[in-house]
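Novice: predicted model, plus sequence, below.
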Amino acid sequence: MKLTVVGGGSTYTPELIDGFARLRDTLPVEELVLVDPAAERLELVGGLARRILARQGHPGRVVTTSDLDAGVEGADAVLLQLRVGGQAAREQDETWPLECGCIGQETTGAGGLAKALRTVPVVLDIAERVRRANPRAWIIDFTNPVGIVTRALLQAGHRAVGLCNVAIGLQRKFAALLGTDPRDVHLDHVGLNHLTWETGVRLGGPEGANVLPKLLAGHGDAIADDLRLPRPLLDRLGVVPSYYLRYYYAHDEVVRELGTKPSRAAEVAAMERELLTMYGDPSLDEKPALLAKRGGAFYSEAAVDLAASLLGGGGSPYQVVNTLNKGTLPFLPDDAVVEVQAAVGPAGATPLPVPDLDPLYAGLVANVTAYEELALEAALRGGRDRVFRALLSHPLIGQYAYADALTDRLIAHNREHLAWA
């Protein structure tokens, strides 16, 4: 089995390698190719990857290359984890929206749109080259904004599934609170990427007993602290929102916070410099503890599980993924991309039935889905007016003066990445 990671020079990659090594029985990778244009960085990561596999006795080989076409040739699955523009572009995404009093964040609001505009054309080019190399290869997208990028891939006819680590993080958190094996915890997870709610937590599978009320009653304070939302709000909702909902439920509070501290991008960039220094140490043969602070917790387990299921191996029968709606949420278009529990196998992902969604959540999902449609149109066709329309439609913006000012800033800060600008 050959797997290719595009963006393999990411500091995330040792987390992924560690998962491949530990879970070799689930996903027996024989060749792992790391593709990245940053040659020096790639070699540091590749060297550590080889040492991790060797330490754990994994027989697979690691190949590093900056040649995308060579890297994807014959690959059974291709994982996308790239960041167009690097941390410098992310820092801009997190700062210039604040000048207009709006959220500065890399996956939602104006910053998220900027990332989508930079990313979608690049990902579609990669996907076309994957299709030429192996039309049967699966593309697993971990590149943000996952919902928009996955919709672009599926709209273009690619064999693609989107993946996010939010759900598996909550699954592990709930399992620890319940004192049970994470494999026994099934989430009633519904919404869009970075806009989801856990409407139930079931033991044993989709038909298991719902223990969410018990979780909230006994551990509501701990869950609320993790989400940085007030406990009474969780009690009133009776569900557990993802931590990204804080941008919506406490918008003004978050804007004030973001304006008083360094950007997350600056923190991550400093962390990455330290990690790369560590990766260059030839005695290091395991992922360092610092990597846990980088983000992407449990990404490796989720990626291995998904790849194993898609490639016919021993992955879990049900997984939270990003895939076509196809009537799952009847108030959305069939070609929208939703993030829900799905049955996953070699034929792809089939969403499990979802009960009628409370209008409190359905309204926001419908609004953001409309934004994502306009964002994808702007990413594919370009133009100032399309950028403006997408920003005006976003519930975190929604005022024409803000949308106008943000449009100008977005284009100014991203001109080098926008072919039409």
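Specialist: That came through, no problem.
Novice: use CA for all of it now, contacts and neighbours both
Specialist: Noted.
Novice: so who does residue 116 touch?
Specialist: Counting by C-alpha atoms under 8 Å, 6 or more residues apart in numbering, residue 116 touches 144, 145, 148, 149, 375, 376, 379.
Novice: and the second one, what does it touch?
Specialist: This points to residue 145. 107, 108, 112, 115, 116, 193.
Novice: nearest to residue 153, of those?
Specialist: For the contacts of residue 145, the residue nearest residue 153 by C-alpha to C-alpha is residue 116; the value is 12.6 Å.
Novice: next, the closest one: secondary structure please.
Specialist: Here residue 116 is helix, with the state taken from DSSP: H, G, I helix; E, B strand; the rest coil.
Novice: distance of it from residue 417?
Specialist: Distance check for residue 116 against residue 417: by C-alpha to C-alpha, to the nearest Å, it reads 11 Å.
Novice: structure B:
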Amino acid sequence: MRMTVVGGGSTYTPELIDGISRLRESLSIDEVVLTDPAAERLELVAGLARRILARGGHPARVTATTDLDAAVTGADVVLIQLRVGGQAARIGDETWPLDCGCLGQETTGAGGLAKALRTVPVVLDVADRVRRLAAPGAWIVDFTNPVGIVTRALLDAGHRAVGLCNVAIGLQRYFARLLEVAPERVELDHVGLNHLTWERAVRLDGVDQLPRLLDRHAADIAGHLHLPESVLTRLGSIPSYYLRYFYQHDAVVEEQRREPSRGQRVADIEEQLLRMYADETLDEKPALLSERGGAFYSEAAINLVASLMSDRGDVQVVNVRNEGTFPFLPAEAVIEVPGTVTSGAVAPVKVEPVDPLYAGLISHVSAYEELALDAALRGGRDRVFRALLAHPLVGQINLADQLTDRLLSANRQHLAWA
């Protein structure tokens, strides 16, 4: 099998390669093709990738190329993990919204919209090349944020695609540790949109352990999510970390104004990692990579690709068409829920009705995502303004106008229509 990684020059890539090496029984890969326009970074990452596979005795060869068409030609599966504008654009997403008293974050709020506007056209161009050049029936797995919007763009354009995020698998592993059991025994009732999800049940061998977890570990879980313990006990569910941006917006903004942005921290980590990758004696992912983010991405990606390739029909948390799963959303909306994965399709499983407390916010953000995608596809200041006005973290005319001006000023070089 030939797997292509678009954005393969990311310092993140050795995490995926490590997973390919460790999980070879799950997925047989003959060639990993890494493609990235940053040739120098690409060679450093590819060199480490080869050494990791050699250390693990994995027979797959690693090819590195800046030629995107060559990279996707004949691919059986294409993983997209690109970042348009690099860490500099991310740092912007996390800082200029603060000028207006709004959240600075790369996947939601005004910064998340900026990332969507930069990203969607590039991903669609990649996908069109995959459609022309990849192997018949090739799958696209999108890990590029904002995953929900990007996946919706891919599906609306008729591509064979599914979105993936590491939040669910990270929580599954975390709960398994608290319960002192193997992760495979833990199943989540995970519902919502990408980066807007709640765990309504944590089942161990089919029996819900959420009440037990909240009774015994509420303080630990709250600390893990950076949320007040009272939120968990009052909700009776476990929100994802990203819900703090909605539940504690003003407090987070004050934190962000006092501290360096996460993007700056990641940029510093990346500089250190690239220096490490240049060491030809390094043949394993360095411990510092865990601070880069994306824990358990490799496991999530390998498990999903294995099911897509071998028609296992198992259930994994994915970003997929709603198709009536949430009756309060359009069928074509993209949601994040457990889905049945086969070689022919990925379909959401039936879930219990969603509490209005969650459904209201899901509906609100889903409507924003539809407007965000329209702005990404067709451009125009008015469409950007409409998307921002619709976002629950903006929602005021003056704020939406100010944020629109700042967004366009900061991103003009990445927007063909601006």
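Specialist: Yep, it's here. Note that the structure is a prediction, hence the values are computed from the model and not measured.
Novice: so after superposing, what's the score?
Specialist: Once superposed, chain against chain, the TM-score is 0.99 (TM-score structural alignment, normalised by the length of the second structure); 417 aligned residues with a C-alpha RMSD of 0.8 Å.
Novice: circling back to that earlier point, which one among the contacts of residue 145 of the first structure gets closest to residue 385 of the first structure?
Specialist: Among the contacts of residue 145 of the first structure, residue 116 lies closest to residue 385 of the first structure (C-alpha to C-alpha), at 16.0 Å.
Novice: map residue 392 of the first structure onto the second structure.
Specialist: Aligning on TM-score structural alignment places residue 392 of the first structure opposite residue 389 in the second structure.
Novice: and the helix or strand encompassing its match, what other elements does it pack with?
Specialist: Element membership for residue 389 of the second structure (DSSP states H and E) is helix 381-390. Helix 381-390 of the second structure sits against helix 109-133, helix 356-378, helix 397-411, with contacts defined as 3 or more C-alpha pairs under 8 Å, 6 or more residues apart in numbering; DSSP states H and E.
Novice: most tightly surrounded among the ones you listed?
Specialist: Each of these was scored by mean neighbour count; the highest is helix 109-133, a mean of 22, by mean count of other C-alpha atoms under 10 Å.
Novice: against the first structure, where does the helix or strand following it fall?
Specialist: Of the helices and strands lying after helix 109-133 of the second structure in sequence (DSSP H and E), the nearest is strand 139-142. Under TM-score structural alignment, the match for strand 139-142 of the second structure in the first structure covers residues 138-141.
Novice: could you do stretch 244-261 of the second structure as well?
Specialist: Counting by TM-score structural alignment, stretch 244-261 of the second structure falls onto residues 246-263 of the first structure.
Novice: list of residues touching that stretch?
Specialist: So stretch 246-263 of the first structure is contacted by 91, 94, 95, 98, 101, 102, 103, 104, 227, 228, 229, 396 (C-alpha under 8 Å, 6+ apart).
Novice: buried residues in it, which are they?
Specialist: For stretch 246-263 of the first structure, the neighbour count (16 or more other C-alpha atoms under 10 Å) marks 246, 247, 251, 254, 255, 258, 263 as buried.
Novice: and it, how far out from the chain's middle?
Specialist: 21 Å (C-alpha atoms, centre = their mean, to the nearest Å).
Novice: how long is it end to end?
Specialist: 17 Å.
Novice: what does stretch 240-252 of the first structure give?
Specialist: Across its full length, stretch 240-252 of the first structure reaches 21 Å between end residues, using C-alpha to C-alpha.
Novice: please name the nearest non-neighbouring residue to residue 28 of the first structure.
Specialist: residue 1 (6.8 Å; C-alpha to C-alpha, 6 or more residues apart in numbering).
Novice: quick one: the one you found from residue 77 of the first structure, how far?
Specialist: Separation of residue 1 of the first structure from residue 77 of the first structure (C-alpha to C-alpha): 9 Å.
Novice: with residue 157 of the first structure instead?
Specialist: Counting by C-alpha to C-alpha, the gap from residue 157 of the first structure to residue 77 of the first structure is 16 Å.
Novice: which parts of the stretch 251-400 of the first structure are helices?
Specialist: Along the stretch 251-400 of the first structure, the segments classed as helices by DSSP state H, counting those that start in this stretch run 251-258, 264-279, 299-310, 359-381, 384-393, 400-414.
Novice: looking at those helices, which is closest to residue 9 of the first structure?
Specialist: Nearest of these (C-alpha to C-alpha): helix 264-279, 9.9 Å.
Novice: so what touches the closest one?
Specialist: For helix 264-279 of the first structure, the surrounding residues in contact (C-alpha under 8 Å, 6+ apart) are 11, 41, 44-45, 47-48, 87-88, 90-91, 94, 284, 288, 290-291, 294.
Novice: and for stretch 400-416 of the first structure?
Specialist: For stretch 400-416 of the first structure, the surrounding residues in contact (C-alpha under 8 Å, 6+ apart) are 89, 92, 96-97, 100, 110-111, 114, 118, 384, 387-388, 391-392, 397, 418, 421.
Novice: now which of those would you call buried?
Specialist: Buried members of the contacts of stretch 400-416 of the first structure, scored by 16+ other C-alpha under 10 Å, are 89, 92, 96-97, 100, 110-111, 114, 118, 387-388, 391-392, 397, 418.
Novice: re earlier: of the contacts of helix 264-279 of the first structure, buried ones?
Specialist: The buried subset of these - by 16+ other C-alpha under 10 Å - is 11, 41, 44, 45, 47, 48, 87, 90, 91, 94, 291, 294.
Novice: the last one corresponds to which position in the second structure?
Specialist: Think residue 294 of the first structure. The alignment partner of residue 294 of the first structure in the second structure, by TM-score structural alignment, is residue 292.
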